[in-house]
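Participant: Build me a model from this:
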Amino acid sequence: MHSATHSVLLIILIFRGTNGDSVNQTEGPVTVSEGALMTLNCTYQTADFAAYLFWYIQHLNKAPQLLLKGLTADKKVEHEGFEATLVKRDSSFHLQKKAVQASDSAVYYCALSDTVREGCGGAEHKPRVQMGLWLWAALQGVVVSLSSMLC
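Facilitator: The predicted model follows:
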């Protein structure tokens, strides 16, 4: 019986804003074996006390989807086996999954945003978002390359 070994490659690009806010992620590439623990580090800097952190996932040829959002300090959030805790004292929101699978191959974004109150008391997201980009691609004989920068 033939046993195939699969691994996952993490490629990181970091985009910084000019307003003093930033999101930083572990530099790579990093290889993770299928079934292993995966951690994607995300730290941030902001002068805003009410900053919120988000993880987005984007599968090949699909639109990005919200995976997790950190709105409350020191509260773990979970979804589909992924988890993260917004630790404001460390300015971190690290994404973890206990056992990665080939189906987890996607682009992962850590984003920083804040909210403002409108006159009627509703909250709206400011358009300013700082993002770091993770390309997480299962290596199965296919080379994945980035040919353009995100704006």
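
Participant: Please count neighbours and contacts with C-alpha atoms only from this point.
Facilitator: Fine.

Participant: This protein: strands as residue ranges?
Facilitator: Per DSSP state E, the chain carries strands over the ranges 7-14, 22-25, 30-33, 38-40, 42-45, 51-58, 65-70, 76-79, 82-85, 95-97, 106-117, 123-125, 130-138.

Participant: Can you redo the ones you listed as JSON lines, where the extra columns are mean neighbour count?
Facilitator: Compiled in JSON lines, the strands of the chain are given as follows (neighbours: other Cα atoms under 10 Å):
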{"stretch": "strand 7-14", "mean neighbour count": "20"}
{"stretch": "strand 22-25", "mean neighbour count": "22"}
{"stretch": "strand 30-33", "mean neighbour count": "16"}
{"stretch": "strand 38-40", "mean neighbour count": "18"}
{"stretch": "strand 42-45", "mean neighbour count": "21"}
{"stretch": "strand 51-58", "mean neighbour count": "22"}
{"stretch": "strand 65-70", "mean neighbour count": "18"}
{"stretch": "strand 76-79", "mean neighbour count": "15"}
{"stretch": "strand 82-85", "mean neighbour count": "22"}
{"stretch": "strand 95-97", "mean neighbour count": "20"}
{"stretch": "strand 106-117", "mean neighbour count": "20"}
{"stretch": "strand 123-125", "mean neighbour count": "12"}
{"stretch": "strand 130-138", "mean neighbour count": "23"}
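
Participant: Before we compare anything, build this one as well:
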Amino acid sequence: MDGQMTLPEGAALTINCTYSATGYPITFWYVQYPGEGPQVLLKAMKDNEKGTNKESEATYHKESKSFHLEKASVQDSDSAVYYCALSD
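Facilitator: Sure thing, here's the model as predicted:
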């Protein structure tokens, strides 16, 4: 999903990330809080590897070419721009 999301505090969050690269790219989620530069939130390098950071997680699935970001309960402090990125 592209664009802005508005969720009530305590709601679950999923941001989808799919890609078309071949091989085994390194997958990242970056977060950029207001007034700050982007910073790495999660990283995964192999199939079925789960990246975790605080209450956020994402599992790299090579077959479906996905690395969806999930958070069980969002807070106001999670308000930011989130980027999915790949590196070979």
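
Participant: Give me the nearest residue to the counterpart of His68 of structure 2 in structure 1, chain neighbours excluded.
Facilitator: With TM-score structural alignment as the criterion, His68 of structure 2 lines up with His94 in structure 1. Spatially, and ignoring its direct neighbours in sequence, His94 of structure 1 is nearest to Asn41 (4.5 Å; Cα to Cα, 6 or more residues apart in numbering).

Participant: coming back round to it: how much space separates the match of His68 of structure 2 from Ser22 of structure 1?
Facilitator: 15 Å (Cα to Cα, to the nearest Å).

Participant: Hmm, Leu13 of structure 1 is touching Trp136, no?
Facilitator: No: counting by Cα atoms under 8 Å, Leu13 of structure 1 does not reach Trp136; the two are 11.5 Å apart.

Participant: how about Trp29 of structure 2, what's its partner in structure 1?
Facilitator: Checking with TM-score structural alignment, Trp29 of structure 2 has Trp55 as its match.

Participant: ok, for that match, nearest residue in space, not its chain neighbours?
Facilitator: Trp55 of structure 1's closest residue in space is Cys110 (Cα to Cα, 6+ apart), at 4.6 Å.
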